[in-house]
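> Predicted model and sequence below, questions to follow.
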Amino acid sequence: MAAINDSRVSFDGNGTPIITEDKSKKRNYNVTCKYNRKLMRLRLEIEEWMDGELRVIFDCEEGEDYDIEVDIDDVLLLEEAERFSFLKELLRNASKPTDDFIKELLERIKSL
């Protein structure tokens, strides 16, 4: 069993290893980012609504999943005029009409 060592190895400019003893105990690093909570919550609500609607459109049974993935970021990157046709093509294999879903989704993502 290997012993835990608090030494650090680095190299000088000539490639010679330099071993230094780390006197301090393990440092705690926390990485945090500030997110707009309201925007994140809105995005989550849209994704949950979209999941439920896609299950209906694709006529999924309980425990079954649909075969497509609608990425909101991909839709937002498109020009507004292209969004409807992009989603229409993506949902072409749906078993139910998709126009109302697409219109509602486009309306909801305007706030993002």
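Arrived safely, thanks for sending. Numbering: from 1, shown residues only.
> C-alpha only now, for contacts and for neighbours.
Will do.
> For the chain, just list every one of the strands.
7-11, 17-21 (DSSP state E).
> what's the spacing between the last one and its chain's center?
From the chain centre to the centre of strand 17-21 is a distance of 41 Å (CA atoms, centre = their mean, to the nearest Å).
> so what's Met50 closest to, chain neighbours aside?
Using CA to CA, 6 or more residues apart in numbering and skipping residues adjacent in sequence, the residue nearest Met50 is Leu105, 7.5 Å away.
> how many neighbours does the one you found have?
Neighbourhood size, Leu105 [other CA atoms under 10 Å]: 19.
> Presented hereafter is structure B, for comparison with structure A:
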Amino acid sequence: MAAVTSPESSQQARVYFQTPTGSTEETETPVRKQGRVTVKYDRKELRKRLNLEEWIIDQLTDLYDCEEEAIPELEIDVDELLDMENDVDRAARVKELLVDCYKPTEEFVAELLDRIRGMQKLSTPQKK
């Protein structure tokens, strides 16, 4: 089978598989099956990220004194925080997201910044 990339420019990369010429199905037109291209990431980094996200959810349920389903709509984007220049900017962004939390958030923010220190963004593939 030969892999041919789609000439269309779209948001997601697509790969089409065609039956090679010279096969026993020469009378039929080639069948195109659509597949998605995925990027491989370091499993250890993915595990760290998953553990961090679970910790964030646990902390938010404590801060908002509610169940996970009742946490207000907010998204703490770790990649966005990693893109920021320094911890002061990161802390300000997290505090901005937690503006409607009535409990003190300083300890949560400090622990979060400590946990993301040394993490890598997942939006770019890791090279071995």
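Great, that's in hand. Bear in mind the structure is a predicted one, so any value in this text is a computation, not a measurement.
> Now which residue in the second structure aligns to Arg83 of the first structure?
The equivalent of Arg83 of the first structure in the second structure is Arg90 (alignment by TM-score structural alignment).
> Quick check: that match vs Leu52 of the second structure, distance?
Computed as CA to CA, to the nearest Å, the Arg90 of the second structure to Leu52 of the second structure distance reads 16 Å.
> Looking at these two, which is more packed in?
Counted by other CA under 10 Å, Arg90 of the second structure and Leu52 do not tie: Arg90 has more neighbours, with 21 against 16.
> give me every residue that touches that one.
Neighbouring residues of Arg90 of the second structure by CA atoms under 8 Å, 6 or more residues apart in numbering: Leu81, Met84, Leu113.
> show me what contacts the last one?
Going by CA under 8 Å, 6+ apart, Leu113 of the second structure touches Asp87, Arg90, Ala91.
> Now do the first one against Pro30 of the second structure, distance only.
Computed with CA to CA, the distance linking Asp87 of the second structure and Pro30 of the second structure is 55 Å.
> One more: the second one?
Counting by CA to CA, the gap from Arg90 of the second structure to Pro30 of the second structure is 52 Å.
> coming back round to it: pick out whichever of Asp87 and Pro30 of the second structure has more residues nearby.
Per other CA under 10 Å, whichever of Asp87 of the second structure and Pro30 has more neighbours is Asp87, with 16 against 13.
> Not counting residues beside it along the chain, what's closest to that one?
Nearest one to Asp87 of the second structure, counting by CA to CA, 6+ apart, is Leu113 at 6.9 Å.
> Tell me the residue in the first structure aligned with the one you found.
Leu113 of the second structure maps onto Leu106 in the first structure, by TM-score structural alignment.
> Also Tyr64 of the second structure?
Checking TM-score structural alignment: Tyr64 of the second structure goes with Phe58.
> The aligned partner of Cys33 of the first structure in the second structure: neighbour count?
Here Cys33 of the first structure is matched to Val39 in the second structure, going by TM-score structural alignment. Counted by other CA under 10 Å, the residues lying close to Val39 of the second structure total 10.
> now Val39 of the second structure: how far from Ile71 of the second structure?
31 Å.
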